[in-house]
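> Sequence and predicted structure are below.
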Amino acid sequence: MTRVGTCLWYESEGLEAATFYTSLLPNSEITRIDRADPDKPPILVQFTLMGTPYAALSPGEAATHSHAASITVEVDTQEEIDRLWQAMLDNGGEEVECGWIKDRWGISWQIFPAKLPEMMFHGDRDGGQRAYQAMLGMKKLDLAALEVAYDGKEIAQ
């Protein structure tokens, strides 16, 4: 059987990262832990996030992560955006912009409402541009503010 997945590189904290990630999302679990030495951290941790396979590789040397690759999480509600965002911050994450946040290991995540791509690319073109411009001014995305921008209304002060 052929499988496709994503491998993320950590110096030594792959198990810790996988444990944190799987605690955030339903239908997520650690599926395998491989150690070369029982007294050392695992070299490879396989896990799923909402059924999507990932691996955390911890070879003992640092690697530089880039926002050129990110984990995307599409959610339905502002409450879910807020919950995930705060969990990342509480665990040492760093806000970036436009719904992007880096976790404490430097992995970039995009946490965005499911409605956003529909607004920006498949609905009213002018509304999509307004939603896009509103998004550019945000760090954590605000679904209500994006909807107001899309509809062309002023945000109540």
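Structure's in. What do you need? Since the model is a prediction, treat every value here as computed from it, not as a measurement.
> contacts, neighbours, all on C-alpha from now
Fine.
> Strands of this structure, start to end?
Here the chain has its strands, by DSSP state E, at 6-9, 29-34, 44-49, 52-57, 70-75, 94-95, 100-102, 108-113.
> would you list those in CSV and tack on mean neighbour count?
Shown next, in CSV, are the strands of the chain (neighbours: other CA atoms under 10 Å):
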stretch, mean neighbour count
strand 6-9, 16
strand 29-34, 15
strand 44-49, 22
strand 52-57, 20
strand 70-75, 15
strand 94-95, 17
strand 100-102, 24
strand 108-113, 22
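> Pasting the second one now:
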Amino acid sequence: MQKITPSLWFNNNAEEAISFYTTIFKNSTVTGQAYYGENSPMPAGTLLTATFQLDGQEFIAINAGPQFPFTEAVSFTVYCENQQEVDHYWDKLLEGGGKESQCGWLKDKFGLSWQIVPTIMPKLLTDKDKQKAGRAMQAMMKMVKLDIATLEKAFNGN
């Protein structure tokens, strides 16, 4: 069991969300489920909570109504080794009604915010050469989905 597990509050669509996320990320599975019983705020048999893993990271889903919707104040970053991986997560997380933002940010159809980031990005932005890092930052600021080749060209002054 991991020491800290993020809990996600869903508006009565936790089962759909879990199914969506576990098809996108490798090594994902549902590890436990609890259901509302009789005389509960939801119909008996409705999912109450579930634990699930996305690529080995454990999460808890709570199916409890509209009181606490997602905001950008909490988000998840997905680090990607190459452009193919960036494209995969970007496209999959947008399926079904997600919305693009900028600088690699998107909201999925459940309203959860994600940033899809190439693993090279921190290296480019923290390079000792401030001009190179600045060019990479300026290129990123103009992007919606991050493009590794364009970021590297900007970094190298091409």
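On my side now, so go ahead. Please read these numbers as outputs of a predicted model, since none were measured by experiment.
> hang on, the earlier thing: can I get the strands of structure 1 in a markdown table with distance to A87 of structure 1?
Output for the strands of structure 1, formatted as a markdown table (distance: least, CA to CA, whole Å):
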| stretch | distance to A87 of structure 1 |
| --- | --- |
| strand 6-9 | 20 |
| strand 29-34 | 17 |
| strand 44-49 | 16 |
| strand 52-57 | 20 |
| strand 70-75 | 14 |
| strand 94-95 | 11 |
| strand 100-102 | 11 |
| strand 108-113 | 12 |
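> Tell me which of these lies nearest to F121 of structure 1.
strand 108-113 (13.7 Å; CA to CA).
> What's the average distance for the closest one when superposed on structure 2?
Compared with structure 2 after fitting, strand 108-113 of structure 1 has a mean deviation of 0.4 Å; criterion: mean CA distance after the TM-score superposition for structure 1.
> Report the aligned residue range of structure 2 for that strand.
Matched against structure 2 by TM-score structural alignment, strand 108-113 of structure 1 falls on residues 113-118.
> Neighbours of Q86 of structure 1, how many?
Neighbour count for Q86 of structure 1, taken as other CA atoms under 10 Å: 14.
> Same check on S28 of structure 2?
If you count neighbours by other CA under 10 Å, S28 of structure 2 ends up with 19.
> and what of A133 of structure 2?
The tally of other residues near A133 of structure 2 (other CA under 10 Å) stands at 22.
> How about V4 of structure 1?
Residues lying near V4 of structure 1 (other CA under 10 Å) number 8.
> how about S12 of structure 1, what's its match in structure 2?
In structure 2, S12 of structure 1 lines up with N12, judged by TM-score structural alignment.
> What separation do you get for its match and F52 of structure 2?
Between N12 of structure 2 and F52 of structure 2 the computed distance is 17 Å (CA to CA, to the nearest Å).
> Next: P6 of structure 2.
Taking CA to CA, one finds P6 of structure 2 at 11 Å from F52 of structure 2.
> Please name the nearest non-neighbouring residue to the residue nearest the centre of structure 2.
Nearest to the mean C-alpha position of structure 2, by CA atoms, centre = their mean, lies W114 at 3.4 Å. Excluding its sequence neighbours, the residue lying closest to W114 of structure 2 (CA to CA, 6 or more residues apart in numbering) is F76, at 4.8 Å.
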